[in-house]
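[1] Need the 3D shape of this:
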Amino acid sequence: MHSIAPWRRLLAEFLGTALLVTAVVGSGIMASTLSPNDIGLQLLENSVATAFALGALILTFGPVSGAHFNPVVSAADWFLGRRTRTGLTGTDLTGYLAAQTAGAIAGSILANLMFDLAAVTFSTKDRAAGHLWLGEVVATAGLLLLIFALARSGRAAVAPAAVGAYIGAAYWFTSSTSFANPAVTIGRAFTDTFAGIAPASVPWFVVAQLGGLLVGVGLLLALYPSVGTTAGEVVVEKTADEPLSFCVEESP
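    Prediction:
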C-alpha cells in the first residue's frame, strides 16, 4: 500500500509534531511576554498561532505521512482500517507513535532554547482535575469525528483549515484548552512556561485522551458504519502531479 519509504514518513511525523509543539510552546512564551497581565489575551494569541501553524504543517507534511502528529489519530486509523487493510499497519503504528512522541519532546526543547531558557525545564503547572479530563475526552473525540468524517465524505480539501479551526476553537470551548494529543501532552511537560503541564498531570490527561479515542471511534462506527473503508485516505501518498487527498493533525 505504501509507496513512500517508511523512514520518510517517520521523519515527516517527527518534524511535524516537533514544529507543532514548538509553535504551541513558543507562542505561549511570546504571549506571556507581550501580554503579561492579561491571561485571556495570552490564550487568544496562543490559540491563533497554534491554529495557523497546524494548518500550515498539515499542508507541508500531509503528502508524505498524512500529517497525523497525534497518537490517537494514528491509533484510530489503524483500528478502523484493520479489517479492510487500509490505513496504517501495526508496524506503521508503532513507528508513528515513537516518532510523534520523540518529536513532541524535541519541539519543547527547541522552543525553550529559542527563547533563551534551559533546554529542559519540567513544568510545575498542575492540571489534575476531573473537569479537565472531561474536556480532554470531548476535545479528542470531536477531533476524530472531524478528521474521519471529512475523509468519509470526500471533503479532504478543507482538512488543513478545518482541523486548524477546530483546535483553535477547542482552546476556548473545552476546560482543558484542548491538548487532545498524548504525544503533545508528554512534550509540553518539558517546558515550565505558559503551555506547560506538570509531569504528574500527564498520565491522567493521556488516559482521558484514550477515553476520547474510544468515544470517537464508537461514534464514527455508529454514524459511518463503512468508515473503515476510507481509513487509507487518512494516510496521504500522492505524487507531485496528483491532487492532495487528505491530511490530518493533532492537536496541542
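[2] only C-alpha atoms for contact and neighbour calcs from this point on.
    Will do.
[3] Check the gap between the residue lying closest to residue 206 once chain neighbours are set aside and residue 153 for me.
    Leaving out its chain neighbours, the residue that sits closest to residue 206 by C-alpha to C-alpha, 6 or more residues apart in numbering is residue 182, at 5.2 Å. According to C-alpha to C-alpha, to the nearest Å, residue 182 and residue 153 sit 27 Å apart.
[4] re earlier: please list all residues in contact with the residue nearest to residue 206.
    Shown in contact with residue 182 (C-alpha atoms under 8 Å, 6 or more residues apart in numbering): 70-72, 101, 205-206, 209.
[5] buried set for stretch 150-158?
    Neighbour counts over stretch 150-158 (16 or more other C-alpha atoms under 10 Å) mark 150-152, 156 as buried.
[6] Mind telling me the two of those farthest from one another?
    Distance extremes for these: the farthest pair is 152 and 156 at 8.8 Å, using C-alpha to C-alpha.
[7] Looking at the buried residues of stretch 150-158, which are in helices?
    Of those, the ones assigned to helices by DSSP state H are 150-152.
[8] what's next to stretch 37-55, contact-wise?
    The contact list for stretch 37-55, computed with C-alpha under 8 Å, 6+ apart, reads 20, 23-24, 27-28, 31-32, 35-36, 160-161, 163-165, 167-169, 171, 249-252.
[9] Another for comparison:
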Amino acid sequence: MLVAVVVGSGIAAQQLSPNDVGLQLLQNSTATVFGLTVLIVIFGPISGAHFNPAVSLADWFLGRRMGGGLSLKELGTCVASQTLGAIGGSVLANAMFDVGTSISSKERVTPGHLLGEIVATAGLVLLIFSLAATKRSSLAAPAVGAYIGAAYWFTSSTSFANPAVTAGRIFSDTFAGIAPGSAPAFVAAQLIGAAAGVGLLVLLFPTDSRAAQDVVVPQTADKRA
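    As a prediction, this is how the structure comes out:
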C-alpha cells in the first residue's frame, strides 16, 4: 500500500499537471505524507509498521547489541515481504491508472542523489529509533510522515530512503519510477545511511539507545514485525 500511494499519486500528479514538475512533486509528496501516516497507524499494532528493510536491519542490529529486536529469521521474512509487497503495490497503482506495468527508464544516479539518499535514510533511522529510545514511539506516525514529506523537498533524490520502495518503483515507468540500473546504487546509499543513523543514535543517546528495539511503533500483541 505504501508503494501504491507513492506510485499512484505520482501517476495522478503527472496526468493532472503534465507541464509542472514542481506541482507534480508537491502532489506526490502530500499524498505520501498522509498515506504513510495512516499506514503506520493501521499496521503499527500488527507488525510494528516495518515497511522498510533499512529500518528492519537497524532493528536487528540494535537487538543483537541489547538482546532483543528482530531475529535473523524475522529479518529475512520482513525484507522478503517488504520487497514483494512493494512490487505488488507498484503493479496495483499501474493497474488503477490503466498505464500498464513496465520497467522504468528513469535514471537517477548522480553523486548528489546518492548523498541525498544517505542523508534521507540516516535521518529517518535516527528519528524512528530516537523516538523508541526516549519512549515516544506513539509519535512515530505523524513524525515519520512529516519527515518523509520534508525530505521529498530538502534532498535531491526526493527521499526514497527505503530499499523495498526502491525495488517497487522499478516496475512503473512513470513520474515515481527508477531505472533498474539506478536501483543498486540507491540501495547501497540507503544502507550506508541506515548505518550512519544508528551511529548517530548511539552517539546522541548513549544510554537511552539501549531501549531502541521492537520499532517502528509499539505492538499490541507480543510479537514482532
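[10] Can you pull the TM-score for these?
    Between these two chains, after superposing, the TM-score reads 0.95 (TM-score structural alignment, normalised by the length of the second structure); 221 aligned residues with a C-alpha RMSD of 1.3 Å.
[11] Nearest to residue 125 of the first structure among the buried residues of stretch 150-158 of the first structure?
    Nearest to residue 125 of the first structure, judged by C-alpha to C-alpha, of these is residue 150 at 35.0 Å.
[12] corresponding residue for that closest one in the second structure?
    Under the alignment by TM-score structural alignment, residue 150 of the first structure pairs with residue 131 in the second structure.
[13] surely that match meets residue 139?
    Yes. Contact criterion C-alpha atoms under 8 Å: residue 131 of the second structure and residue 139 qualify, at 7.5 Å.
[14] Distance of the match of residue 150 of the first structure relative to residue 216 of the second structure?
    Residue 131 of the second structure is 9 Å from residue 216 of the second structure, by C-alpha to C-alpha.
[15] got it, and residue 189 of the second structure?
    Using C-alpha to C-alpha, residue 189 of the second structure is found at 21 Å from residue 216 of the second structure.
[16] Among these two, which residue is more densely surrounded?
    Between residue 189 of the second structure and residue 216, residue 216 has the larger neighbour count (other C-alpha atoms under 10 Å), namely 30 against 24.
[17] tell me the SS of the more buried one?
    Three-state call for residue 216 of the second structure (DSSP: H, G, I helix; E, B strand; the rest coil): coil.
[18] which one is it nearest to, not counting chain neighbours?
    Spatial nearest neighbour of residue 216 of the second structure, chain neighbours left out: residue 48 (5.1 Å); criterion: C-alpha to C-alpha, 6+ apart.
[19] Which residue in the first structure aligns with that neighbour?
    Per TM-score structural alignment, residue 48 of the second structure is aligned with residue 66.
[20] My guess is its match contacts residue 236. True?
    Yes. Between residue 66 of the first structure and residue 236 there is a contact under C-alpha under 8 Å: 4.6 Å.
[21] Which one's more surrounded, those two?
    Comparing residue 66 of the first structure with residue 236 by other C-alpha under 10 Å, the one with more neighbours is residue 66, at 27 against 22.
[22] What separation do you get for the more buried one and residue 159 of the first structure?
    Distance from residue 66 of the first structure to residue 159 of the first structure, by C-alpha to C-alpha: 11 Å.
[23] State the distance from the aligned residue in the second structure for residue 85 of the first structure to residue 76 of the second structure.
    Under the alignment by TM-score structural alignment, residue 85 of the first structure pairs with residue 67 in the second structure. Counting by C-alpha to C-alpha, the separation of residue 67 of the second structure from residue 76 of the second structure is 18 Å.
[24] repeat for residue 133 of the second structure
    Separation of residue 133 of the second structure from residue 76 of the second structure (C-alpha to C-alpha): 24 Å.
[25] ditto for residue 10 of the second structure
    In this view, residue 10 of the second structure and residue 76 of the second structure are 30 Å apart by C-alpha to C-alpha.
[26] These two: which is more packed in?
    Set residue 10 of the second structure next to residue 76 and count neighbours by other C-alpha under 10 Å: residue 10 wins out with 25 against 15.
[27] now for the more buried one: what does it line up with in the first structure?
    Aligning on TM-score structural alignment places residue 10 of the second structure opposite residue 28 in the first structure.
[28] OK, contacts around that match?
    By C-alpha under 8 Å, 6+ apart, residue 28 of the first structure lies in contact with 42-43, 45-46, 193-195.
[29] which secondary structure element contains it?
    Using DSSP states H and E, the element containing residue 28 of the first structure is helix 6-34.
[30] Would you mind identifying the next helix or strand past that helix?
    Next element after helix 6-34 of the first structure (DSSP H and E): helix 39-65.
[31] which residues sit in contact with the most centrally placed residue in the second structure?
    In the second structure, the centroid-proximal residue (C-alpha atoms, centre = their mean) is residue 162; its distance is 3.7 Å. Residues counted as contacts of residue 162 of the second structure (C-alpha under 8 Å, 6+ apart) are 52-54, 121, 187, 190.
[32] just checking, which of the residues you listed belong to helices?
    Among the contacts of residue 162 of the second structure, the members found in helices (DSSP H) are 53-54, 121, 187, 190.
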